[in-house]
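Novice: Provide a 3D model corresponding to the input given below.
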Amino acid sequence: MRQTDVQSVPSVKDARLQMRAHNQAGLGAEADRAGGSLRFLSRAAVAFQIVWCARAPSFGAAFSVPSLSYSQRGLSPKPLAPCRPRYNFQIRERSGNGDDGGDDIVPSDDREEGDNFFKQIQRWLVSDEGREDARIYTTSLTFALLMRFFIIEPRFIPSESMVPTFQVGDQLAVEKVTKLIRPQERNEVVVFTPPQAFRDFLDNPDSKRAKEALIKRIVATEGDEVIVHDGDLFINGVKQDEEFTNEKAKYEFGPVVVPPGKLLVLGDNRNHSLDGHYWGFLPRENVIGRAVFIYWPPWRLGNDNLF
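Specialist: From the prediction side, this is the model:
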């Protein structure tokens, strides 16, 4: 056999080394892809968190109901929205002998000596990783904002008008799509802009509080005849089974027929709610969306009695 033929045959050791290098290259590529996916998901999650965990708009604060002893505990301070991200930047102090004999203040260990924070940000923005992160944040924030304004948004309960369905401090998700597909139905809990009749009922109808969104339950739709008698609600002559109410109503109401394009809404806490039995009917176009589930606090998670 010629010498050149002997040299062209790779040894077993060389073959193993080549195979190991090939496998390591493949694993490295998979790790890079996995790392890129994790980086995208983490950046997108932060963007959604910033939009969603921003202070959830509350409903109208507790209004005084005439001739009723109405609880004002709904005006208590609001708890922080859950999982709000915080970012801390810290400067480390290091002992040293300067010209004045005092200590030197130097940047923390995660920055190069002599650089300041803004230079570090500038370097990050012009880097490939920085441009990729900026793209991810921009896309995610845009999508999250569109989702919040047009599909679903968080809301905060400040008063007791919907007890026991909602407690003060509950945070809930309100979806805005169903109203575009079908009319609202009885027993749905809806968020709405107060009609002018509600504002006229208040002492200061032009105040900011008078324009804040409210949340009540739909008890009747257009064409329904409504009567509240001896604490019970009757729709079209049929007594309604309302296990979600806090107590029986202590007022008489009706009979009234809901006009076309209108709704009648009442609070589940019937005797402590400034609702439709005071100010009348709610125009359908004032509905913002319907409550679909409570997401905070965790022990209240769910959607019992919301549909």
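
Novice: contacts and neighbour counts: CA atoms only from here.
Specialist: Fine.

Novice: what's near enough to touch Arg217?
Specialist: Arg217 makes contact with 186-190, 265-268 under the criterion C-alpha atoms under 8 Å, 6 or more residues apart in numbering.

Novice: What's the separation between Val126 and Val46?
Specialist: Relative to Val46, Val126 is positioned 21 Å away (C-alpha to C-alpha, to the nearest Å).

Novice: Same drill for those two, tell me which one is more crowded.
Specialist: Legend: neighbour count by other C-alpha atoms under 10 Å for Val126 and Val46, higher for Val46 (16 against 10).

Novice: going on from the strand or helix carrying the more buried one, what's the next piece of helix or strand?
Specialist: Remark: Val46 resides in helix 12-52, with elements defined by DSSP states H and E. Going down the chain from helix 12-52, the next helix or strand is strand 92-94, by DSSP H and E.

Novice: What helices and strands are in contact with that following strand?
Specialist: Other helices and strands packing on strand 92-94, by 3 or more C-alpha pairs under 8 Å, 6 or more residues apart in numbering; DSSP states H and E, are strand 104-106.

Novice: list the buried ones in the strand it packs on?
Specialist: Residues of strand 104-106 classed as buried: Val106 (neighbour count, 16 or more other C-alpha atoms under 10 Å).

Novice: How far off centre is that strand?
Specialist: Offset of strand 104-106 from its chain centre (C-alpha atoms, centre = their mean, to the nearest Å): 42 Å.

Novice: Please name every helix or strand in contact with the helix or strand following that strand.
Specialist: Using DSSP H and E, the next helix or strand after strand 104-106 towards the C-terminus is helix 117-126. Applying 3+ C-alpha pairs under 8 Å, 6+ apart, one finds that helix 117-126 makes contact with helix 128-150.

Novice: go again using 6 Å as the cut-off
Specialist: Counting contacts by 3 or more C-alpha pairs under 6 Å, 6 or more residues apart in numbering; DSSP states H and E, helix 117-126 is packed against no other helix or strand.

Novice: got the contact list for it?
Specialist: 130-131 (C-alpha atoms under 6 Å, 6 or more residues apart in numbering).

Novice: So for stretch 38-54, what gets flagged as buried?
Specialist: 40, 43-44, 46-54.

Novice: quick one: the strands in the stretch 201-307 of the chain?
Specialist: 214-221, 225-229, 232-235, 238-239, 253-257, 262-266, 282-283, 287-296 (DSSP state E, counting those that start in this stretch).

Novice: Export these as CSV, with columns for distance to Thr165.
Specialist: As requested, the strands of the stretch 201-307 of the chain are exported to CSV (distance: least, C-alpha to C-alpha, whole Å):
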stretch, distance to Thr165
strand 214-221, 10
strand 225-229, 20
strand 232-235, 18
strand 238-239, 21
strand 253-257, 23
strand 262-266, 13
strand 282-283, 21
strand 287-296, 10
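
Novice: among those, which is nearest Arg33?
Specialist: strand 287-296 (33.2 Å; C-alpha to C-alpha).

Novice: To check against the first, give me the structure of this:
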Amino acid sequence: MNEHMQSPEIPAVEASESSETAAFVALADPKTSVPGGPETATESSSGGVISKSPTRVPRRRNAEDWMSGIQWLSSTVVLAVFVITFLAQAFQIPSQSMEKTLLIGDYLLVDKVHYAEGGIWNSLLPYSQIGRDDIIVFRYPVQPTQHFVKRVIGIPGDRIHLYRGKVFVNGKSIDDATFAIHKSQQFDSYRDNFPAGNYISPEVNSRWWLEMHNIVHQGEIVVPPDKYFVMGDNRDESLDSRYWGFVPRENIIGRPFLIYWSVRRPESASTDGKLERLLYTLVHLPEDARWDRTFHLVR
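Specialist: The predicted model follows:
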């Protein structure tokens, strides 16, 4: 009876050792791990568990990397749209109408806040009124999808006329130092004597021709409210307010303040296409880049 009572002690120990071994095998073998468990164990040569390695993490990490990349790209796009819409925008000079102040191939940054009308924010943000002699970028009144850059000659209320190529504002001549190039070998009755009476140029906008004759007073044009009279510094090669009229206030985009890059444009007819111009620029960059104009302030 006593033997029968004591005999189960040995099997009990064996069962305990067997259960511990089974538990260890379950941990060591990934196939026996708990479904959905976050980690598995590996066995060292000495018989101990030495490390734990994650399962299914690479796929989750790749998804997180994708989401992080998409968020970064979205933030960059939103920031770029905000800057272009409200703060600054890049423009390129395509013609010689502003030489020597601005050259063909100059790339400009335009401050869109400088002239912005802020309403209640006027006292907090550095807005400025458009003044005479300011250089502005604006939407061309005849075709608003095009952008022009000119110098402001007349602001609302100013009286303007030209006589033999000399510009007069409110009865006083403008300092010719403002205009780098303005002398032509040929005299043009419309261009140099403005408003030009019965003289007309084929480049004059027909709507402006009719409007101009209704606002001429004693040989002068008076700039209406919320409009501006602009001209190019290279006045003999500039299609400006003389030819198509005033610039409305709402058309003005901003003030160019920096030439961030400048490159001479190819004159060859074979480089008319965008791809050809790009390839030409890359090949001839060292000699065609105007390094002295890079990061040059516009005045």
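
Novice: care to give me the TM-score?
Specialist: After superposition, the two chains reach a TM-score (TM-score structural alignment, normalised by the length of the second structure) of 0.52; 173 aligned residues with a C-alpha RMSD of 2.5 Å.

Novice: Helices of the second structure, start to end?
Specialist: 2-6, 9-28, 57-82, 189-192, 206-215, 241-244, 274-283, 285-288 (DSSP state H).

Novice: start and end residues in the first structure for the last one, please.
Specialist: Pointing back at helix 285-288 of the second structure there. Using TM-score structural alignment, helix 285-288 of the second structure lines up with nothing in the first structure.

Novice: what about Glu160 of the first structure, neighbour count?
Specialist: When neighbours are counted by other C-alpha under 10 Å, Glu160 of the first structure registers 24.

Novice: Just the closest of the contacts of Arg217 of the first structure to Val228 of the first structure, please.
Specialist: Checking those one by one against Val228 of the first structure (C-alpha to C-alpha), the nearest turns out to be Leu266, at 11.3 Å.

Novice: ok now do that closest one, which residues does it touch?
Specialist: Listed by C-alpha under 6 Å, 6+ apart, the contact set of Leu266 of the first structure reads 216-217, 275-276.

Novice: Once you drop chain neighbours, what's closest to the counterpart of Pro259 of the first structure in the second structure?
Specialist: For Pro259 of the first structure, the aligned residue in the second structure is Pro224 (criterion: TM-score structural alignment). Excluding its sequence neighbours, the residue lying closest to Pro224 of the second structure (C-alpha to C-alpha, 6 or more residues apart in numbering) is Pro156, at 5.4 Å.

Novice: okay, now that neighbour: neighbour count?
Specialist: 14.

Novice: Which residue of the first structure is paired with it in the alignment?
Specialist: Aligned by TM-score structural alignment, Pro156 of the second structure pairs with Glu222 of the first structure.

Novice: Identify the residues contacting its match.
Specialist: 258-260, 262.

Novice: ok, it to Phe281 of the first structure distance?
Specialist: From Glu222 of the first structure to Phe281 of the first structure the distance is 10 Å (C-alpha to C-alpha).

Novice: what residues do those two have in common as contacts?
Specialist: In contact with both Glu222 of the first structure and Phe281: Lys262, using C-alpha under 6 Å, 6+ apart.

Novice: OK, contacts around the spatially most central residue of the second structure?
Specialist: The structure's the second structure has its C-alpha centroid closest to Gln89; by C-alpha atoms, centre = their mean the separation is 3.6 Å. With contact set as C-alpha under 6 Å, 6+ apart, Gln89 of the second structure has these partners: 109-110.

Novice: In the first structure, what sits opposite it in the alignment?
Specialist: In the first structure, Gln89 of the second structure lands on Glu153 (TM-score structural alignment).

Novice: Now do its match against His272 of the first structure, distance only.
Specialist: 26 Å.

Novice: likewise Ala249 of the first structure?
Specialist: Where His272 of the first structure is concerned, Ala249 of the first structure sits at a distance of 9 Å (C-alpha to C-alpha).

Novice: out of those two, which sits in the more crowded spot?
Specialist: Higher neighbour count among Ala249 of the first structure and His272: His272, with 24 against 19, using other C-alpha under 10 Å.

Novice: just checking, what residue in the second structure corresponds to the more buried one?
Specialist: By TM-score structural alignment, His272 of the first structure lines up with Glu237.

Novice: Quick one: residues contacting its match.
Specialist: Ser97.

Novice: Swap in 10 Å and give it another go.
Specialist: 95-99, 181-184, 191 (C-alpha atoms under 10 Å, 6 or more residues apart in numbering).

Novice: swap in Asn286 of the first structure?
Specialist: Counting by C-alpha under 10 Å, 6+ apart, Asn286 of the first structure has contacts 191-195, 213, 262.

Novice: Would you mind stating the distance between the counterpart of it in the second structure and Asn2 of the second structure?
Specialist: Aligned counterpart of Asn286 of the first structure in the second structure: Asn251 (TM-score structural alignment). Between Asn251 of the second structure and Asn2 of the second structure the distance is 111 Å, computed by C-alpha to C-alpha.

Novice: before we move on, what about Asp292 of the second structure?
Specialist: For Asp292 of the second structure relative to Asn2 of the second structure (C-alpha to C-alpha), the value is 110 Å.

Novice: Compare those two and say which one has the larger neighbour count.
Specialist: Asp292 (9 against 6).

Novice: mind putting the contacts of Leu266 of the first structure in CSV, distance to Gly231 of the first structure included?
Specialist: Shown next, in CSV, are these (distance: C-alpha to C-alpha, whole Å):
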residue, distance to Gly231 of the first structure
Lys216, 18
Arg217, 17
Asp275, 16
Gly276, 16
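
Novice: any idea which of those is closest to Arg182 of the first structure?
Specialist: Of the contacts of Leu266 of the first structure, the one sitting nearest to Arg182 of the first structure (C-alpha to C-alpha) turns out to be Arg217, at 17.0 Å.

Novice: who touches the nearest residue to the closest one once chain neighbours are set aside in this structure?
Specialist: Nearest residue to Arg217 of the first structure, sequence neighbours excluded (C-alpha to C-alpha, 6+ apart): Val189, at 4.3 Å. Val189 of the first structure sits next to 162, 165, 174, 215-219, 265-268, 289-292, 305-307 when contact means C-alpha under 10 Å, 6+ apart.

Novice: Drop anything exposed from those residues.
Specialist: 162, 165, 174, 215-219, 265-268, 289-292, 305-306.

Novice: quick one: the spatially closest residue to Ser262 of the second structure that is not a sequence neighbour from Tyr140 of the second structure, how far?
Specialist: Setting aside the residues directly before and after it, Ser262 of the second structure is nearest to Asp106 in space (C-alpha to C-alpha, 6+ apart), at 4.3 Å. From Asp106 of the second structure across to Tyr140 of the second structure, the span is 19 Å (C-alpha to C-alpha).
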